[in-house]
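Q: This is a predicted model, with the sequence first.
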Amino acid sequence: MPATEPKKILLAEDVRAISMRMSHALETNGYEVRVAEDGEECLEQMETFKPDLLVLDLIMPKMNGLEVLRHLRAQQSTQHLPVIVCTAKDYSTELKHIQQTGPVDVLIKPFDPDLLLEKLRQYFHEPATVAGTTHRAHLPAATEQYAPVLDTKRPHVRLWGTRGSIPVCGSKYAQHGGNTTCFEYNTGKERILFDAGSGLREAGQSFLAGGPCHIHLFITHTHWDHIQGFPFFTPIYVPGFEITVYGERGFGKNIESLLCGQMDRDYFPIQREDLRAKINFVFLGDLPVKIGEVSVTREFTQHPGATVCFKVEHNGWKGAFVPDNEFLQGYTGSPALLERDTDLVVPYEPILKFLDGMDLLIHEAQYLPADYPKRIGWGHSNLATACALTKLVNAKKWVVVHHDPDHDDTALHGKLNLTRQILREIGHPIQVVHGYDGMTEYH
């Protein structure tokens, strides 16, 4: 190339890191270079710079590359201007469309500047050799394809039931599900369940494939929506399974009588004596329950009867299951006014301390603020005060459960949007989602 007559190259590229890299390579090899950062500037530079060749990015602001090409081909002065199109979109339909505009070549991003230099050398010195599209074949091939498979043996939580009060069914509940409360923590070794609502049935069926094992079942309290799945829990009928059930003292009857009493002849065709698994009933105490490397502790909640919530700690991870808790019973004011030292909040310090810093907080918010005044004392949280609780304990992620049976999928979508609005208003950018039947989270 004669030094006195350098070829002029216009780079139309809006990503500065790419344009700087290509400009440096071109200038080092004796080309005169100008850069346009959008389509409109590219057309302006055409008039003043009059390049010998255009290197054109397809995706640019103000005017995209195809619009620039159509404009150039419509002008007599640029109708035959050679163009090298640069794009990351390696789709055959789009490439055919580009080639119909008559560019010299198409380079698929990412590419090395040396490839562009080679194309320019061919065009200016060996034009007969220039044609077609340079695909991604020039990129180094991976030694093997990266195709990860989910490690289902990792510790994870699963929600088998997320409703409160009574199961529901029908198309209106398809997304969130209709089973009453049941939560599993699975380490890959231990199977630990919390509550025996109707979701316990599907949980039990999932256990059968792995063969007999020891299942730990913790009961928050014995209202029907939390125990009604027990007679349908298949492992209790299978020899070789062992189920240890943990319950609180203070129920009107002991935990065994309450669970198995549902199998009275007047209610159910199968009786207690027909159960073939080994079943143990254990009262909860103040000391943690150790199951392998997992520690389970409990704290009392604001709900009629002897009701508790549970905290799971495992290898530095902390999660809590709080399906029934009327936090700040009777309060209908703004959650933005609440702090840990607010007089109204101070009596709840034990549970706030228990829930401090949860990686995952599974907590109810059954009632909307507008509905709560008619349901004070029913044992369930107002959505606004539940939002305040997540902030007061600095939870990292909140999964909302114990959905009201009157709240179908549409209502729950609206409720979740309101939840996020309230959290923004109180300055707590926590990740929040609604729990649904079958929801699984690995950590």
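A: All right, it came through fine.
Q: use CA for all of it now, contacts and neighbours both
A: Will do.
Q: and Asp266, that one's in a strand?
A: No - assigned with DSSP: H, G, I helix; E, B strand; the rest coil, Asp266 falls outside any strand and is coil.
Q: what's the neighbour count on it?
A: Other residues within reach of Asp266 by the criterion other CA atoms under 10 Å amount to 8.
Q: Would you map the strands across the stretch 251-400 of the chain?
A: Per DSSP state E, counting those that start in this stretch, the stretch 251-400 of the chain has strands spanning 278-283, 289-291, 294-300, 308-314, 317-322, 360-364, 397-401. These are given in chain order.
Q: of all these, which lies closest to His125?
A: Proximity of these to His125 was assessed by CA to CA; the nearest stretch is strand 397-401, lying at 62.5 Å.
Q: Report the angle between the helix or strand following the closest one and strand 397-401.
A: Scanning the chain past strand 397-401 towards its C-terminal end, the next helix or strand to appear is helix 409-425 (assignment: DSSP states H and E). Put simply, helix 409-425 runs at 150 degrees to strand 397-401, going by axes from the mean of the first three to the mean of the last three CA atoms, to 10 degrees.
Q: Now tell me what touches stretch 199-213 from outside.
A: 160-161, 179-182, 229-230, 232-235, 238-242, 437 (CA atoms under 8 Å, 6 or more residues apart in numbering).
Q: Where strands are concerned, which of the residues you listed count?
A: Counting by DSSP state E, the members of the contacts of stretch 199-213 that fall within strands are Trp160, Gly161, Cys182, Glu242.
Q: ok, the third one touching Leu159?
A: Yes - counting by CA atoms under 8 Å, Cys182 does reach Leu159; the two are 6.2 Å apart.
Q: dropping in the other structure now:
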Amino acid sequence: MTFWGVRGSIACAGPETARYGGNTACVEVRCGPHRLILDAGTGIRPLGRVLAAEPPAPLDILFSHTHLDHVVGLPFFAPAMMPGRPVALWAGHLLPGLTLEGALRRLMAPPLFPVPVEVLAADLAFHDFLAGAVLRPRPGIVVRTAPLPHPDGATGYRIEHAGRAVAYVTDLEHRPGAIDRTVVELVQGADLMIYDATYDDAEFAGRVGWGHSTWQEALRIADAASVGQVALFHHDPGRDDAAMDAIAGAARRRRPGTLVAREGMTLAF
């Protein structure tokens, strides 16, 4: 798996964020010959350039939710513009009142965007489901899902393939002093948990209702669920590389082996 975008809220490219990266959420997970993509933030654009240069193959994009920072890269994703290329798009937070296709049509519409969804010439397949469902997007891959507490809703994913499990849990707000049992169940025993670590515990009190969690809560969840390794993710755009280094050091002291996700970081399981 490779991290192509690790920031939350808004892209923040610049010299002060060069080492950790400034693109918003996008993670590529390779399961044998199959590729799953988690979210379509601005990081999906460089991923698309790589994929466009390779032989075309079906792709699945799993959306945690449809806030702007997690979908804004899709209109710039080169494989989505390749006629006939199969691209399946999945979302578990919009039913019953809304759909993923409807949300993307609102995004790519005047006066906010100059061209409609139809410019995406790939063979798009939209799959709306209710978070909690078990998905089987490709042979040999099981994706378990769970609802996450976030404004407008969000979905957490657990990808299982060849005896390994990676959990993707971003854009959720925890309750201090109460471990979220839904999240613990989703990530239980995962080899890797990618978790929303936008804030730290000291900042969190001033950001209640904003829909995000802390790096300390990531480690509490990991301990409660016997997670193998943690990758802190969805970094606050206001944190420069020095601030991220400080969090990385503190997190490793608290739980050795903890990673702070960086653009371009590739992990193999």
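A: Arrived safely. Keep in mind that what you see is a predicted model, and the values were worked out from it rather than measured.
Q: And the TM-score between these chains?
A: Both chains were compared after superposition, and using TM-score structural alignment, normalised by the length of the second structure their TM-score is 0.93; 266 aligned residues with a CA RMSD of 1.6 Å.
Q: Which one's more surrounded, Cys182 and Leu159 of the first structure?
A: Neighbours of Cys182 of the first structure and Leu159, each counted by other CA under 10 Å, are more numerous for Cys182; the result is 33 against 25.
Q: how about that one, what's its match in the second structure?
A: Taking TM-score structural alignment, the alignment pairs Cys182 of the first structure with Cys26 from the second structure.
Q: Equivalent analysis for Leu360 of the first structure, please.
A: Across the two structures, Leu360 of the first structure finds its equivalent in Leu192 of the second structure, going by TM-score structural alignment.
Q: Could you double-check that that match lies in contact with Ser226?
A: No - in this structure Leu192 of the second structure lies outside contact range of Ser226 using CA under 8 Å: 10.3 Å.
Q: Now do the contacts for Val282 of the first structure.
A: For Val282 of the first structure, the residues meeting the contact criterion (CA under 8 Å, 6+ apart) are Thr244, Val245, Tyr246, Gly247.
Q: against the second structure, where does the helix or strand hosting the second one fall?
A: Here Val245 of the first structure is covered by strand 242-247, with elements defined by DSSP H and E. Mapped onto the second structure with TM-score structural alignment as the criterion, strand 242-247 of the first structure occupies residues 86-91.
Q: after superposition, how close is the matching stretch to the first structure?
A: After superposition onto the first structure, stretch 86-91 of the second structure sits on average 0.7 Å from its aligned residues (mean CA distance after the TM-score superposition for the first structure).
Q: is it fair to say Arg249 of the first structure lies in a helix?
A: No - Arg249 of the first structure sits outside any helix when classified using three-state DSSP, being coil.
Q: Excluding chain neighbours, what is closest to it?
A: Phe283 (6.2 Å; CA to CA, 6 or more residues apart in numbering).
Q: For that neighbour, what is the corresponding residue in the second structure?
A: Taking TM-score structural alignment, Phe283 of the first structure has Asp128 as its aligned residue in the second structure.
Q: my guess is its match contacts Ala88, does it?
A: No - between Asp128 of the second structure and Ala88 there is no contact, the gap being 10.6 Å when judged by CA under 8 Å.
Q: residues in contact with Leu116 of the first structure?
A: When contacts are counted by CA under 8 Å, 6+ apart, Leu116 of the first structure touches Leu107.
Q: His214 of the first structure maps to what in the second structure?
A: Per TM-score structural alignment, His214 of the first structure is aligned with Pro58.
Q: What of Thr440 of the first structure?
A: Structural alignment (TM-score structural alignment) places Thr440 of the first structure against Thr266 in the second structure.
Q: Run a quick neighbour tally on the residue nearest to that match when sequence neighbours are not counted.
A: Spatially, and ignoring its direct neighbours in sequence, Thr266 of the second structure is nearest to Thr2 (4.3 Å; CA to CA, 6+ apart). The tally of other residues near Thr2 of the second structure (other CA under 10 Å) stands at 19.
Q: Now which residue in the first structure aligns to Thr2 of the second structure?
A: Alignment note (TM-score structural alignment): Thr2 of the second structure maps to Arg158 of the first structure.
Q: Over to Met108 of the second structure?
A: Using TM-score structural alignment as the criterion, the counterpart of Met108 of the second structure in the first structure is Met263.
Q: can you check Pro46 of the second structure too?
A: The equivalent of Pro46 of the second structure in the first structure is Glu202 (alignment by TM-score structural alignment).
Q: His226 of the first structure - nearest residue in space that isn't next to it in sequence?
A: Using CA to CA, 6+ apart, the closest residue to His226 of the first structure is Gly197 (4.3 Å).
Q: who touches the one you found in this structure?
A: Gly197 of the first structure makes contact with Gly161, Asn179, Thr180, Thr181, Cys182, Trp224, Asp225, His226, Ile227, Gln228, Gly229, Phe230 under the criterion CA under 8 Å, 6+ apart.
Q: That one looks like it's in a helix, true?
A: No - membership of Gly197 of the first structure in a helix is not supported by three-state DSSP, which gives coil.
Q: Now do the helices in the stretch 1-150 of the second structure.
A: 44-52, 68-71, 100-107 (DSSP state H, counting those that start in this stretch).
Q: sorry, back to before: of the contacts of stretch 199-213 of the first structure, buried ones?
A: If you count burial by 16 or more other CA atoms under 10 Å, the buried members of the contacts of stretch 199-213 of the first structure come out as 160-161, 179-182, 229-230, 232-235, 241-242, 437.
Q: Over which residues of the second structure does stretch 292-308 of the first structure lie when aligned?
A: Per TM-score structural alignment, the counterpart of stretch 292-308 of the first structure in the second structure is residues 139-155.
Q: ok so, going back, Leu192 and Ser226 of the second structure: who's more crowded?
A: Counted by other CA under 10 Å, Leu192 of the second structure and Ser226 do not tie: Leu192 has more neighbours, with 23 against 15.
Q: What residues does that one make contact with?
A: Ala165, Val166, Ala167, Val227, Gly228, Gln229, Val230, Ala231.
Q: Please apply the same query to Pro83 of the second structure.
A: Contacts for Pro83 of the second structure were tallied using CA under 8 Å, 6+ apart; they are Ala121, Ala122, Asp123.
Q: any chance of the residues you listed in JSON lines, plus distance to Ala154 of the second structure and neighbour count?
A: Conversion of the contacts of Pro83 of the second structure to JSON lines gives the following (distance: CA to CA, whole Å; neighbours: other CA atoms under 10 Å):
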{"residue": "Ala121", "distance to Ala154 of the second structure": "27", "neighbour count": "15"}
{"residue": "Ala122", "distance to Ala154 of the second structure": "26", "neighbour count": "18"}
{"residue": "Asp123", "distance to Ala154 of the second structure": "25", "neighbour count": "16"}
